[in-house]
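Trainee: just a sequence and a predicted model for now, questions to come.
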Amino acid sequence: MRQIARVPRPTINIVRLMIYHDGVGAYLFGFDTLVDAGCRWDEWYETAEDAQGAAEHNYGVGPADWQPIPDPLPHCYETCIAPVRPKGSPDGNPQHGRLETLVNNEWVDFHPEQL
């Protein structure tokens, strides 16, 4: 399960949060941009409710602020909203630093600097 929320009173560094529950625990990710990009930091919590509590306490993000988003596809980064993965990862040969994203059911080159 993943959820995202905009920070209602953004700080200099954080404007968006994401929670990803992987079945073992929950990660709270902080982002310095509203654009789909890598996170600035992450924290681990035992439950998604604990992560939501930290988000509310530290950033003023309440329960109604969270929007569900789909879980990442296999081999894709959990911090990206869109499906983004290292090239070659489905074959067991990930080419770290070379990324691809799913567009119209086709994997195409992805260059974050173009965002």
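Mentor: Good, I have the coordinates.

Trainee: only C-alpha atoms from now on, for both contacts and neighbour counts.
Mentor: Fine.

Trainee: run the chain-centre distance for the longest strand along the chain.
Mentor: In the chain, with assignment by DSSP state E, the single longest strand is strand 95-103. For strand 95-103, the separation from the chain centroid amounts to 16 Å (computed by CA atoms, centre = their mean, to the nearest Å).

Trainee: buried set for that strand?
Mentor: For strand 95-103, burial by neighbour count (16 or more other CA atoms under 10 Å) applies to 99-101.

Trainee: and if you look at stretch 15-30?
Mentor: Using 16+ other CA under 10 Å as the test for burial, stretch 15-30 gives 15-21, 26-30.

Trainee: now these as CSV including secondary structure and distance to I4?
Mentor: Listed next are the buried residues of stretch 15-30 as CSV, based on DSSP: H, G, I helix; E, B strand; the rest coil; distance: CA to CA, whole Å:
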residue, secondary structure, distance to I4
V15, coil, 11
R16, strand, 7
L17, strand, 6
M18, strand, 4
I19, strand, 6
Y20, strand, 9
H21, strand, 12
A26, strand, 13
Y27, strand, 12
L28, strand, 10
F29, strand, 9
G30, strand, 10
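
Trainee: structure two is appended below for comparative analysis:
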Amino acid sequence: MRRVAQVQNHSRIKRVMVYRDEDGFYLFFYDKAEDCSSFEDRYYSTIEDIYDFCEQQYNIKEKGWQDIADPEPDCQHDWITPVRIKDRIIGKPQWGRYEKLVNGVWVDIKEMDS
């Protein structure tokens, strides 16, 4: 389960994403509106805690959340589109280098510095 919400009127945070794994929930924070890596994440044991935090801090109401697809296998949880660490799938991860699935082909990408 993943959900994303835009953040209005905040100097740094532009959007947030919730990701559920087998142990709990992660809240990812982004300083860009477009799809990119998060700059921070926090773990929560319940989704209600995330919703309460986001409503209090960023005024995100229930209608402000949008469901999105779960990540593809071996892909980053904090990207909306299928993105993975280059060569991680073959056991030789190139940390900081990413590749994105475009029309069925993995293409190298370079994430812009903030």
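Mentor: Yes, it's here. What you see is a predicted model, and the numbers here were worked out from it, not measured in a lab.

Trainee: does the residue most central in space within the first structure sit in a helix or strand, and which one?
Mentor: Within the first structure, one residue has its C-alpha closest to the average C-alpha position: by CA atoms, centre = their mean, that is T79, at 2.3 Å. Assigned by DSSP states H and E, T79 of the first structure falls within no helix or strand.

Trainee: that one contacts C39, doesn't it?
Mentor: Yes. Taking contacts as CA atoms under 8 Å, T79 of the first structure lies within contact range of C39: 6.6 Å.

Trainee: which residues do the two both contact?
Mentor: Both T79 of the first structure and C39 are contacted by F29, under the criterion CA atoms under 8 Å, 6 or more residues apart in numbering.

Trainee: can you pull out the helices in the second structure?
Mentor: For the second structure, the helices defined by DSSP state H occupy 47-58.

Trainee: how far away is the residue nearest to the centre of the first structure from L73 of the first structure?
Mentor: 12 Å (CA to CA, to the nearest Å).

Trainee: next one: R40 of the first structure
Mentor: From R40 of the first structure to L73 of the first structure the distance is 22 Å (CA to CA).

Trainee: and A54 of the first structure, how many neighbours?
Mentor: Residue neighbour count, defined by other CA atoms under 10 Å, stands at 16 for A54 of the first structure.

Trainee: same check, this time on the one 10 residues further on
Mentor: Residues within reach of A64 of the first structure, counting by other CA under 10 Å, total 7.

Trainee: nice, that's everything, thank you.
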